[in-house]
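Q: My questions are about this predicted structure, shown below with the sequence.
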Amino acid sequence: MKIVGQELKRVDAYGKVTGEAKYTADLEPRDILHGKVVHATIANGRVKSFDLTEAMKVPGVVKIVTCFDAPDCQFPTAGHPWSVESKHQDICDRRVLNERVRLYGDDIAAVVAENEVAAAQAARLIKVEYEEYEPIVTVEAAMAEGATPLHPDLRKDNVIVHSHMTMGDSDFTFDKGILAAREMYPGEELIAVEEEYDTPRISHCHIELPVSWAYVDTNGKVTVVCSTQIPHIVRRCTAQALGIPVGQVRIIKPYIGGGFGNKQDVLYEPLNAFLSMSVGGRPVRLEISREETISGTRTRHAIKGKCKGLMTKDGRILARKIDAFANNGAYASHGHAICANCGNVFKDLYRDELGCEVDCWTVYTSSPTAGAMRGYGIPQAVWFAECLTDDLADRIGMDPCEFRLKNCMEEGFVDPANGITFHSYGLKRCIEEGKSYIRWDEKWKQYRNQTGPVRKGVGMAIFCYKTGVHPISLETSSARMVLNQDGSMQLCMGATEIGQGADTVFSQMASETTGISFDKVYIVSTQDTDTTPFDTGAYASRQTYVSGMACKKCGEEFRGKILEYAAYMLNHDLTDLSKTVYADQVKEAAGRLREALGLGADEDVTAEMLDIVDSKVVVSGGDPVLFDVAVVADTAFYSLDRSVHITAEVTNHCKDNTFSSGCCFVEVEVDMPLGLVTVKDIVNVHDSGVLINPKTAAAQVHGGMSMGLGYGLSEELLVDEKTGKTLNNNLLDYKIPTAMDTPELNVRFIQLDDPTGPYGNKSLGEPPAIPVAPAIRNAILNATGVHMNMTPMTAQRLIAKFKEKGLI
């Protein structure tokens, strides 16, 4: 391949570095109105009434709408394709403004004013009378006998879904596995480990806040310009929320300053549309503050995992079990999909000789709503699986690396539940590469039996991750290519650039497939649901795989159309037909082609005899060069005989999937009296197929590793269990890693051609964030002998554990 695989500069680099790139807030018209959401100050209850008297006196206030004015339409918010099967549709449990309060900060009213100050002042002056109920903040409280359902119209209790999965026989249970193991290995000592592992609720902390502005045009169509990962899905959900036809809604997505899954939900776009409609269609902007974003949009699920493992003395895993309990918060959002995904990967990651049992519960609570976040339940799954794996290996004193190599999923693995196959397998090579980098064999033994207050340790964790959502959900994507008069091309993708480099890799793919040189591929970064081909959005690490195949298929058709027209030109005397200035050039090129191929005067040139290389039409095989694609383009547009505007638009309905995999190796220094963990060295090794652009791929890994460091050591969104109020919804108290906390991040790739990827590629966007936290945990175990079962591993938790073990 010529363009795919090159470290080309990002196509959006200049605009983003210079500030010329236009984001949602940059495009607002003058004299726009300002919206401000009024949030509930209770966590569970009902709004009885509002007193708007003082708020309406504020100069500049145009309109105040309350939950009693909002459309009586319940809608889903998850960024999932709509299912034609009603039982698989997302849960419609939300209105644009809610009378029934289910979390502290629920959206109950909104102010529209001439300026932000007036809107904020009026919002503070609104008086609300509530009927208040007891907050139900924890999973335990929500599942307790007699707990009040938060959504009684949808569920008789607070369990959104419970699912049971097995690997092995369909009726396998862990207890049956124990009995079977005793029969299979009579007299042999079997080792059992049972532990509970916790993961926290955390925030995405993307740079650009959720921001949108909306207006109604003269035809009655409501347009929302917004920062979203899923413009086409936002369109559908907005129509559902307002009770209007989908065609009456238009969504425009400019450049976006990060999302990480938070913007894979429909957040405030429907409310903004409603506000504009409420003031006669005037433009209204709605930007949510950092505090509102952290506590009131979406979080990563806090999941508790009760795990069991059974093995032989020589380290063969016989059976495992997990009971996973996900705190979904007040609204369903992505519902059970994330906890089910968590349980599925827990069972896939290792070969249990007898079987694996998984039970997953997703539960409504009166706390911040959880939704999609980078990894979609797999950071939690790998925390559970990799903590348990090290704990099993530790019980028999076995090298954790050796233990994994002995038990991890093998080449050609097929998930029996969904048929997803490990088509290209690099997991064991990744482990060996990571071992070599960190000097594992030397350090793991050296660090096992240290003394003193400051100790070193090495740890590792593996992961697997599918590519896209087939067959669990629909995978569909479209691409459009248009030939410009100068021989360059416009590339229009429904898939969204959200900072991850998608526009660059799609441009490389288009260049690779069509033969148009990379510098002549102009990608349209703005998605507009009125004009952009359909795509479900940026999520599931799907875009280079699913949307990439749409790009490739479209490129093949587009290239074929260019060559078909070039063949027409070479077969006709353009002097008489087209009166084109290129007639003599084409005639001379036709002569050289016929001579090169030995064609007779009565034989036609066909498209199959031609190719495009570096924007030149050439004889297939590369020689001779005939003429520039610009000659074809100019002729096709303006020919007096055969004017053709060369375009292609193709849909890819993807019906395949594959696993990527990899590992993280880390070396830490633990200062036990201070509870301080310093990451001294770290490397992620990834099997992500063929890399479209190695430079952007490495950047993806660096970003994911940084998020993994925060997940492991510092990040946790705290909620008061008595009131349901978020305690640290700001970037002072919510601790994301800074540059000072981040070590040098190292990345290695094992590049294997995956037969299902459009260019041998598979998922990379989310996997880098997955294995870092458990690798750090396992390094702490190697350094101190202490099993940390809860992340983040903060100084307070570490010191408490070290004291409990008598180390300090």
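A: Received the coordinates, thanks.
Q: contacts and neighbour counts: CA atoms only from here.
A: Will do.
Q: Check the chain for its longest helix and report it.
A: helix 548-571 (DSSP state H).
Q: contacting residues for the most centrally placed residue in the chain?
A: Centroid-nearest residue in the chain: Tyr539, 3.7 Å away (criterion: Cα atoms, centre = their mean). Going by Cα atoms under 8 Å, 6 or more residues apart in numbering, Tyr539 touches 229, 261, 264, 468.
Q: neighbours around the first one, how many?
A: What that stands for is Gln229. By other Cα atoms under 10 Å, 29 other residues sit near Gln229.
Q: and it, how far is that from Ala337?
A: Gln229 sits 18 Å away from Ala337, going by Cα to Cα, to the nearest Å.
Q: what sits against Val38?
A: 107-111, 123-124.
Q: Strands of the stretch 1-150 of the chain, start to end?
A: 33-39, 45-51, 61-66, 100-101, 107-113, 127-132 (DSSP state E, counting those that start in this stretch).
Q: Can you tell me what sits against the fifth one?
A: With contact meaning Cα under 8 Å, 6+ apart, strand 107-113 is reached by 33-40, 47, 60-67, 96-99, 101, 119-120, 122-123, 275, 284.
Q: Go again with 6 Å.
A: Under the criterion Cα atoms under 6 Å, 6 or more residues apart in numbering, residues 33-39, 60-67, 97-98, 119 lie in contact with strand 107-113.
Q: Please compare the first structure with the one that follows:
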Amino acid sequence: MTAIGKPLDRVDGNVKTTGAARFAAEHFYPGLTHAALVHSTVSRGRITTLHTDKARAVPGVITVLTHLNAPALKPAPKPRLLNLALWFSGTSVNYLQSDEVHWEGEPIAVVIAETSAAAREAAALVHAEYSVVNSVVDFAAAEEDAQPQPNNPIFPRGAKKGDAEAALAAAPVTLDLRYTTPPHNHNALELHATTAVWDGDRLTVHDATQSIDWFRTHLALRFGIPMTNVRVLAPFVGGAFGGKFAMWPGTVLAVLAARAIGRPVRLVLSREAVYRTVGGRTPSIQRVALGADRAGKLTALVHTSITRTGRVGGYSEPVTSQSQHLYAAENILVRHDVVQLDLLPNTFMRAPGEAIGTFALESAIDELACELGIDPIELRLRNEPAVNPIDGKKKFSHRMLYEAYTLGAERFGWYERNPQPRSMRDGRWLVGMGVATAYHPALTLPANVTVRLSADGSVLVRCGFQEMGMGAATVQAQIAADALGVPFEAVRVEYGDSALPMGPTAGGSPQTASVGASVVQACEELKRSLKIMARKTGGEGYEAILRRANVPHVEARVGSETRLGRIAGRARFLVPFGRDNQRWVRAASGVQFCEVRVDAETGETRVSRWVGVFDIGRVINPKTAASQMRGGIVMGLGLALAEETLIDPRTGRIMNPSLAEYHVPVHADIPPIDVSFLDDPDPTMPLGIVGGGEVSVTGVGAAVANAVYHATGKRVRDLPITLDKLL
């Protein structure tokens, strides 16, 4: 291999750093107009009166769309297992089609104007009167009303082995602990934005989406046009992390507005509008109970969670996912419960479930280690399973946690610490060290590609996948270069356009493996075609073969864009997915080591050092992969120390809907982050790739909490770890 494994620069680095890359809100069309949303101010009820006269009088305003004059819109499609695209709707609400209000912040009107300033000014002048209905918006107060989540193959409600509660009661050493995490909101650098253009019944949309193909399917269904009439372009997306996975009101209403006035419309959400119309991470209440013998062997592991969904949508969070696989407990019980609230539905946020679930589980393991007087790494290794613990049958396709702990402990200097809490100090700073396991499931999705080899030696790879800053086009060029044996510089990749062959969504960390598998398959077909051609015409080398055959290029395709071809593609995914789920547990994993310094007087906490070691299978590009890992760790530090969406328990209104009040880490908060990879291919995954987009945010919260305990002697079981909890 001459390209795979090399730390090559991103192929889109130049256009992004020079400002030549155009994002969703940077496309101009003749007659372009601008839209702004008007939000409801109640959590549940009906609009009795809408005052829009002042808004319509603002110079430059074209119209104000409300439920009284908006064009018809088809309802959101209901999810079906055999069509994952139908899980794509952020809510089940049919926007501006009735007077009903379902959450505080729901769009109740759209102002369209000649300028964005006029649209915003007018939107602030729209006033609504309501008939209010009692709503349930307080998550903590609704805990007693939690119900087992509905069971389905994608979001199972839980699992069990043996009688964990009885084993817990009989165990020589037990812990029964409660952990909580708050809601979190998405804060991608690029705001959610849509530019929508109708040409008859043909629709072009520029959008900041991480699910181009599913996005197109959804728009076609909502607006009653053939899917082939919709083109979605998203070649550059300025961060997403799950917030741009689903279809939220802003996009639908931008398209609706463009249809209503017969002109192009651009809608860019304000930061506050993102909070009020784009779902975030659910809060959680978690119970982790552990039973063990005196040697640290786990006899019982109980992990249950309560999360929330909205009354009009949202997905159950797989908070206990990792707890089925990480430890060889003799008896296990994991369960997910949910409460439905009159709030904006929750959605996926980087490592949904595992990001907050590992906080509770890995904190509890550390507490058990302290109770037993066993080193936290040693306790974990004593309970390392040989096969999947929950069923005792499925094998791990790839599991190298022992190697990750060994390497990480050496790089971090773990065994040089004094294990006693509050025993290490540097002047006014209490110094602590913590460790936790990182874990995230791996999967693949269908991907269609074409690969074209031209007589001049150049290669063109085409696939409608997403590039959100992770270097996706770069790694696919590396894969194609090695599959064909050509220089990396000879490969060009086209992506980010629904007119290209169908790409997978960038959610769940499947994109590199999924597209890479199809790229390799297409390259193999190309080589077979060229071999047959060479037998007829002679010549050695691709260029010579094509010149002798007088053929300008040769192309290979994987997948089909026809309706039957797409159905076959879903079958191509679902059949092996179901079969392999019966045989293997696939996951990316790793180890997080954290050093903190806590001011003994004020409780100010600083993360001073970080080491992460990850097993993500084969690493295609160590430069882009390390950037992914560091980004996830930074996001995890926000989860651990700062991020918290504050919701008024009386009204359901988000009280801190901006970066002025919702705190995320800045440069000064981040220490040097040492990232290493084991770089060992998973033999059951395409090219040995496991997927590294999300695993590095998992375990971070627990590593920080465990380090804070080591520094201060205080356990914080409720995130975020703010100084008031340490004083």
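A: Received the coordinates, thanks. Treat the numbers as computed from the prediction; the structure is a model and nothing was measured.
Q: Can you pick out the most distant pair from the contacts of Tyr539 of structure 1?
A: Within the contacts of Tyr539 of structure 1, Gln229 and Gly468 form the most distant pair, 14.9 Å apart (Cα to Cα).
Q: quick one on the thing from earlier: quick one: the helix or strand that the longest helix of structure 1 is followed by aligns where in structure 2?
A: Remark: after helix 548-571 of structure 1, the chain's next helix or strand is helix 574-577, criterion DSSP states H and E. The counterpart of helix 574-577 of structure 1 in structure 2, using TM-score structural alignment, is absent.
Q: Can you give me the buried ones in helix 574-577 of structure 1?
A: Across helix 574-577 of structure 1, burial judged by 16 or more other Cα atoms under 10 Å covers Leu574.
Q: chain center to the next helix or strand along the chain from it: distance?
A: Following helix 574-577 of structure 1 in sequence order, the next helix or strand is helix 583-597 (DSSP H and E). In terms of Cα atoms, centre = their mean, to the nearest Å, the centre of helix 583-597 of structure 1 is set 51 Å apart from its chain centre.
Q: quick one, helix 583-597 of structure 1 and helix 548-571 angle?
A: Orientation of helix 583-597 of structure 1 against helix 548-571 (axes from the mean of the first three to the mean of the last three Cα atoms, to 10 degrees) gives an angle of 100 degrees.
Q: Contacts made by helix 583-597 of structure 1 with the rest, please.
A: So helix 583-597 of structure 1 is contacted by 570, 574-575, 626 (Cα under 6 Å, 6+ apart).
Q: 7 Å instead?
A: 570, 573-575, 619, 626 (Cα atoms under 7 Å, 6 or more residues apart in numbering).
Q: Please apply the same query to stretch 81-93 of structure 2.
A: Residues contacting stretch 81-93 of structure 2 (Cα under 7 Å, 6+ apart): 76-80, 214, 217, 246-248, 312-314, 345.
Q: picking up where we left off before, and the strands of the stretch 1-150 of structure 1: which comes nearest Thr726 of structure 1?
A: Of all those, strand 33-39 comes closest under Cα to Cα, at 12.8 Å.
Q: I'd like the strands of the stretch 1-150 of structure 1 laid out as CSV, including distance to Met707 of structure 1.
A: As requested, those are exported to CSV (distance: least, Cα to Cα, whole Å):
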stretch, distance to Met707 of structure 1
strand 33-39, 29
strand 45-51, 35
strand 61-66, 38
strand 100-101, 32
strand 107-113, 29
strand 127-132, 38
